[in-house]
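**Student:** Sharing a sequence plus its predicted fold:
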Amino acid sequence: MALSAQDELRIGELVVRYAAAVTAGNAEQWGSTWAKDSTWHLRTKAVTGRDSIVALWRQLLPMYESILQLVTRGRLAEAGGVHGEWQVVEILRRAGSDHDCLQVITYSDRYVREAEQWLFAERRLNVRYRREMPAGEFLAQSPAR
């Protein structure tokens, strides 16, 4: 199967929707990016099944006061399925912390098409860089125009 330009656009939109849901702390939107039988790899832990993945995320989310994810670049490949790799910059603050953490993450993905949309079949998080820094100020989003 050859990826069309439209498929590439939709997969890029999926990645951005995921990051926007992380930033907003929106579990419903975040969960909608995962395929039913997907797997999420977090360092030494792997969780399978959208419901289990979302349940874990709901457990982890209260550990953070704020998270901001910025998608910087990505690439897609077709070799035994549709795969991608994305670099993401993340600024986060743990609940009750007096400092922030800057991370550069690589997500290694496998995608599947379900019900006419692209979803994550597998997503592997790999932190490439981490630095604690003085706390900045997370500002409320302006309403959409």
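**Tutor:** Arrived safely, thanks for sending.
**Student:** From now on I want contacts and neighbour counts done on CA atoms only, so please keep to that.
**Tutor:** OK.
**Student:** Isn't Glu122 up against Trp40?
**Tutor:** Yes - using C-alpha atoms under 8 Å, Glu122 makes contact with Trp40 at a distance of 5.8 Å.
**Student:** Helix, strand or coil: sort out the residue nearest to Gln117 when sequence neighbours are not counted for me.
**Tutor:** If you skip the residues right next to it in sequence, Gln117 has Arg10 as its closest partner in space, 7.8 Å away by C-alpha to C-alpha, 6 or more residues apart in numbering. Using DSSP: H, G, I helix; E, B strand; the rest coil, the structure places Arg10 in helix.
**Student:** Next: the one 5 residues further on.
**Tutor:** Local secondary structure at Val15 is given as helix here, using three-state DSSP.
**Student:** Put this next to the first one:
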Amino acid sequence: MDPTADKLAILELVAAYGDAVNRRDGAAWIGCWAEDAVWCIRDRRIEGSAAILQTWETAMAGYADVHFFSHLGRLSVTEDTASGRVYTQEFLRTTDGDRRTQIGEYDDLFARRGGSWVFTARSFRIRDTV
């Protein structure tokens, strides 16, 4: 495969993920994940796309507004798998009106499935909250 095309496709995946968060589009968001994906967030490990989507929808219900921005900091592609790090900045307003800015990072694993790149594992860490 073409390494440049693979990197572009992964960049597009990261962008599609962020766009889905900002639009609160669960179908588009979970479409970025493999069915057998793993999401590690805080002290939780969620396995499988159905459980991942349910967890995300429950979390998103607590926010009136979410503005999610991300950029890919590192990417290594080998054939049909890749690893990378994505840095995030989120501007959040809860349904109670509380506001905070959250800075975080994902350590990611990607795979080409059915000709498209998807997340197979995402491990999120909060780096700072303001």
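**Tutor:** Good, I have the coordinates. Just so it is clear, the structure is predicted and the values come from calculations on it, not from any experiment.
**Student:** Any idea what the TM-score comes out to?
**Tutor:** The TM-score (TM-score structural alignment, normalised by the length of the second structure) is 0.92; 128 aligned residues with a C-alpha RMSD of 1.5 Å.
**Student:** Report the separation between the residue nearest to Gln117 of the first structure and Gln59 of the first structure.
**Tutor:** Per C-alpha to C-alpha, to the nearest Å, Arg10 of the first structure is found 29 Å from Gln59 of the first structure.
**Student:** So between these two, which is more surrounded?
**Tutor:** Arg10 (15 against 10; other C-alpha atoms under 10 Å).
**Student:** correct me, but that one touches Trp118?
**Tutor:** Yes - using C-alpha under 8 Å, Arg10 of the first structure is in contact with Trp118, at 6.8 Å.
**Student:** so how far is the lengthiest strand in the first structure off the chain centroid?
**Tutor:** The single longest strand within the first structure, with elements called by DSSP state E, is strand 117-134. Computed by C-alpha atoms, centre = their mean, to the nearest Å, the chain-centroid distance of strand 117-134 of the first structure equals 6 Å.
**Student:** likewise stretch 36-47 of the first structure?
**Tutor:** For stretch 36-47 of the first structure, the distance to the chain centre is 12 Å (C-alpha atoms, centre = their mean).
**Student:** Could you tell me the end-to-end distance of that stretch?
**Tutor:** Rule used - C-alpha to C-alpha; the end-to-end distance of stretch 36-47 of the first structure is 12 Å.
**Student:** Same question for stretch 87-101 of the first structure.
**Tutor:** Stretch 87-101 of the first structure: ends 16 Å apart by C-alpha to C-alpha.
**Student:** That stretch: how far from the chain's middle?
**Tutor:** Worked out by C-alpha atoms, centre = their mean, stretch 87-101 of the first structure lies 15 Å from the chain centre.
**Student:** mind checking how far the residue nearest to the spatial centre of the second structure is from Asp98 of the second structure?
**Tutor:** Per C-alpha atoms, centre = their mean, the C-alpha nearest to the average position across the second structure is that of Tyr17, at 5.6 Å. For Tyr17 of the second structure, the distance to Asp98 of the second structure equals 25 Å [C-alpha to C-alpha].
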